[in-house]
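> Build me a model from this:
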Amino acid sequence: MERPRVVLGVGGGIAAYKACELLRRFTESGHEVRVVPTASALRFVGAATWAALSGAPVATEVWEDVEEVPHVRIGREADLVVIAPATADVLARAAGGRADDLLTNVLLTANCPVVFAPAMHTEMWEHPATRENVATLRRRGALVVEPAVGRLTGADTGKGRLPDPEAIFAFCRRVLDRGPAALDTDLAGRHVVVTAGGTREPLDPVRFLGNRSSGKQGYALARTAVARGARVTLVAANTVLPEPAGADVIEVSTTGELREAVRKAAADADAVVMAAAVADFRPAVRAENKIKKRDGQDPEPIALVRNPDILAELSADRPAGRVVAGFAAETEDVLANGRAKLARKGCDLLVVNQVGEALAFGTEENEAVIIEAGGGETSVPHGPKDVLADRIWDAVARRWAAVS
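Sure, this is the predicted structure:
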């Protein structure tokens, strides 16, 4: 089979060195990669490094290898163009349709999905000019992922850090997997809130009531929503997964913390998908000190109280047009229990799946039935969680279309 062809554009920022790791992930997974750095990028990482890692020649100007017409050919032949880091300068030149080096020429000739992974200081990212350039690129169908929050150059911290190369790679793989559909950013302009993981309710300073949710399905939902153009807020409860490139991640632990974060994030949301496994109960009293085991004595019974029903609250208190979806993890009578929960919660969609040993929790694959208020039902066969995530967003998009 022909190897997927990726153009890796590299902007002139300090994060250019991280693109070496991204390049390695592409080449080791069988992609054919052509690196197109800007002249400034070569001040950080030399052409010899890019050529050695990619196994392909490196050029920055349209005047090199002119007999091959690289400024046209490279973009036309690509299956994906990803720019990492995308500096404020690269974003500005791309938004303005400039063609003053090989990279901007490639962008003008590419007929494939284009991904920008920005990296710059917070003030540059938040400047009105940059925000307008990003909006312009997104409006044209480009995928501009949100930068991460963290350490920048020097002692500065804030939003503007290049997302982790592993997360950028996973995002790009998702874009490639979608094929021609990736050019249709049907969630563009939408803000979606996704929850992931499992909440924990402390018993004492070292123990908690929890569950086996890994957060992988919620992260797949966030990753696919970004790939389809949405602005994504991911509320993650006790996960150990790399942050999805382009999503704003809010970390929480307890059900109360998740409830507060979701309600705040959902203030302007077009959809909320509650994929997290939320604890139904919490201890009535949290012990201030570790509960000690005493010889010859059974422990005191632990009294439980109900946690707030976040899904029901979101369903009852929402503006017109917002879609609310939940998950039902069942061990028996899966569809019957799912339909009952859909009616009880009052949400628009309920994703029902069977859980148990090697089923759903902690795995890379899932299968489910998406039940819709009003009677619709979509079965999603066993497969990658990203595929199920896409089918869920398809159902959300149908609900939006029905009320528009």
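> Only C-alpha atoms from now on, for both contacts and neighbour counts.
Noted.
> Tell me the helices and strands packed up against the helix or strand where residue 251 lies.
Assigned by DSSP states H and E, residue 251 belongs to strand 248-252. Applying 3 or more CA pairs under 8 Å, 6 or more residues apart in numbering; DSSP states H and E, one finds that strand 248-252 contacts strand 231-237, helix 255-265.
> Other residues contacting that strand?
With contact meaning CA atoms under 8 Å, 6 or more residues apart in numbering, strand 248-252 is reached by 146, 148, 199, 232-238, 243, 258, 261.
> Out of the helices and strands packed on strand 248-252, which is the most enclosed?
Stretch with highest mean neighbour count among the helices and strands packed on strand 248-252: strand 231-237 (a mean of 27; mean count of other CA atoms under 10 Å).
> Centre of the chain to that strand, how far?
Computed by CA atoms, centre = their mean, to the nearest Å, the separation of strand 231-237 from the middle of its chain amounts to 8 Å.
> what ranges do the strands span in the stretch 301-404 of the chain?
In the stretch 301-404 of the chain, the strands defined using DSSP state E, counting those that start in this stretch lie at 304-306, 323-330, 349-354, 365-372, 377-384.
> this one next, for a side-by-side:
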Amino acid sequence: MTGGIAAYKAAYFIRTLIKNGAQVRVAMTKAAANFITPMTLQTLSRHRVYTDETLIYDDEIVPHIELADWSEIAIVIPATANIIAKIANGIADDFVTSTLLASACPKFVVPAMNEKMLTNKATQRNMERLQADGIHILEPEMGFLAEGYDGKGRLPATEVIFKWLTQKMLQEKTSAGRDLKGKRVLITAGKTIEIIDPVRYITNRSTGKMGYALAQIASERGAEVTLISGPTNLLPPIDVNFIAVKTTAEMAEQVKRYFEKMDIVIMAAAVADYRVEKPATQKIKKNSPNLELKLVKNIDILKSLGQLKTKQFLVGFAAETQNLLENATKKMREKNVDLLVANDVSRQDIGFGSDQNEVTFLRPENKPLLIRKNSKKEIAVQLFDCIDSMERR
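Model (predicted):
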């Protein structure tokens, strides 16, 4: 931890790490101790806090080497321009920098500083050096700065930092490696909505969890990911090109915009098949015991892509409540997809709203492949494994 006003936010981040099963030890600079006390961090981490005074060796250990050897990951938060410059140039003039220089574990830097310091050429050059050395850097956010004005340099929210850290750690460890590096992947997710009047709309129960899991795994495996999503309560994965839409027509427009340049396209969104022909411009009043809405068919996005595809590997989803394989196989052929993922949404333990699913992969000229009940992230992994094996043939 280094000396910035965002140090107080780092305390919340430490708590989040511990809640998620991490063992945390804190090393802080002298400047950091001016913003938050070592006692606070010791109480949160349940370990003694390392400061410059800890540099005094005892007979048995060298503290900064002992900490460097103990650590499986090192996170610098908040990272000031000063610490970034020191790390980039191999300076080790206090406990924190000495530990970082001695550490061989993956390193993660979360900058927070004034916008003018952040955009300074020296800081940008130092950050480029860190990235070239394999150190992960989280981009600061726009927001209200300590100086009293809006600018870039604000420390992201704790949940954003934790999600980024988790994703980067998975990238370090994933057995699949970076097999999607150089690939452009387009994924649709969530539901679409169709307006009835200014306060009502037609939609479905999709939460977007499957599509977001696919986007995260694709990013972790090195792909350049574009995620086009209808309304959800989910945070988009870090490092994806995120595009928010509402209606089926809006989703179709954005998919068409990006489709030509893509290598893999996965249509995981649950789009509304119908829309109200003439949405009311004012709220419909309850003046009648009955209300009739005339619905017209929306564009079939997946079918249109099946007609347009050239080099793209096209994946569709089929959410069925009966005759799963029969209906899904028919859809696979009609939509001209390379792979169709069929799932039974009538089951209460999987599908819409659940973190788990059970699906069947349908491929032209191949037997159905059942993927038994598992987390949606694991199903995403197996989906990309399947795509990889099919493309290698």
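> tm score of chain vs chain?
Superposed pair, TM-score by TM-score structural alignment, normalised by the length of the second structure: 0.79. Supporting alignment: 389 aligned residues with a CA RMSD of 3.9 Å.
> tell me, which helix in the first structure spans the most residues?
Longest helix of the first structure, by residue count under DSSP state H: helix 385-403.
> which helices and strands sit right next to that helix?
Applying 3+ CA pairs under 8 Å, 6+ apart, one finds that helix 385-403 of the first structure contacts helix 216-227, strand 323-330, strand 349-354, strand 365-372.
> Rebuild these as a markdown table, extending it with mean neighbour count and distance to residue 89 of the first structure.
What follows is those, written out as a markdown table (neighbours: other CA atoms under 10 Å; distance: least, CA to CA, whole Å):
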| stretch | mean neighbour count | distance to residue 89 of the first structure |
| --- | --- | --- |
| helix 216-227 | 28 | 23 |
| strand 323-330 | 23 | 37 |
| strand 349-354 | 24 | 42 |
| strand 365-372 | 22 | 40 |
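> what would these look like in CSV with distance to residue 135 of the first structure?
Listed next are those as CSV, based on distance: least, CA to CA, whole Å:
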stretch, distance to residue 135 of the first structure
helix 216-227, 14
strand 323-330, 24
strand 349-354, 30
strand 365-372, 33
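> Those: which one's closest to residue 294 of the first structure?
Closest approach to residue 294 of the first structure among those (CA to CA): strand 323-330, 36.7 Å.
> The closest one against the second structure, how far on average?
Once fitted to the second structure, strand 323-330 of the first structure is off its aligned match by 2.6 Å on average (mean CA distance after the TM-score superposition for the first structure).
> Output the strands of the stretch 301-404 of the first structure in TSV; the columns should cover distance to residue 174 of the first structure.
TSV is the format used below for these (distance: least, CA to CA, whole Å):
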stretch	distance to residue 174 of the first structure
strand 304-306	39
strand 323-330	22
strand 349-354	21
strand 365-372	15
strand 377-384	11
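> Make sure residue 209 of the first structure is actually in contact with residue 198.
No. Contact criterion CA atoms under 8 Å: residue 209 of the first structure and residue 198 do not qualify, at 10.2 Å.
> Mind listing the shared neighbours of these two?
Shared contacts of residue 209 of the first structure and residue 198 (CA under 8 Å, 6+ apart): residue 279.
> out of the two, which sits in the more crowded spot?
Shown here are residue 209 of the first structure and residue 198; by other CA atoms under 10 Å, residue 198 has more neighbours (25 against 14).
> so what corresponds to that one in the second structure?
Counting by TM-score structural alignment, residue 198 of the first structure corresponds to residue 191 in the second structure.
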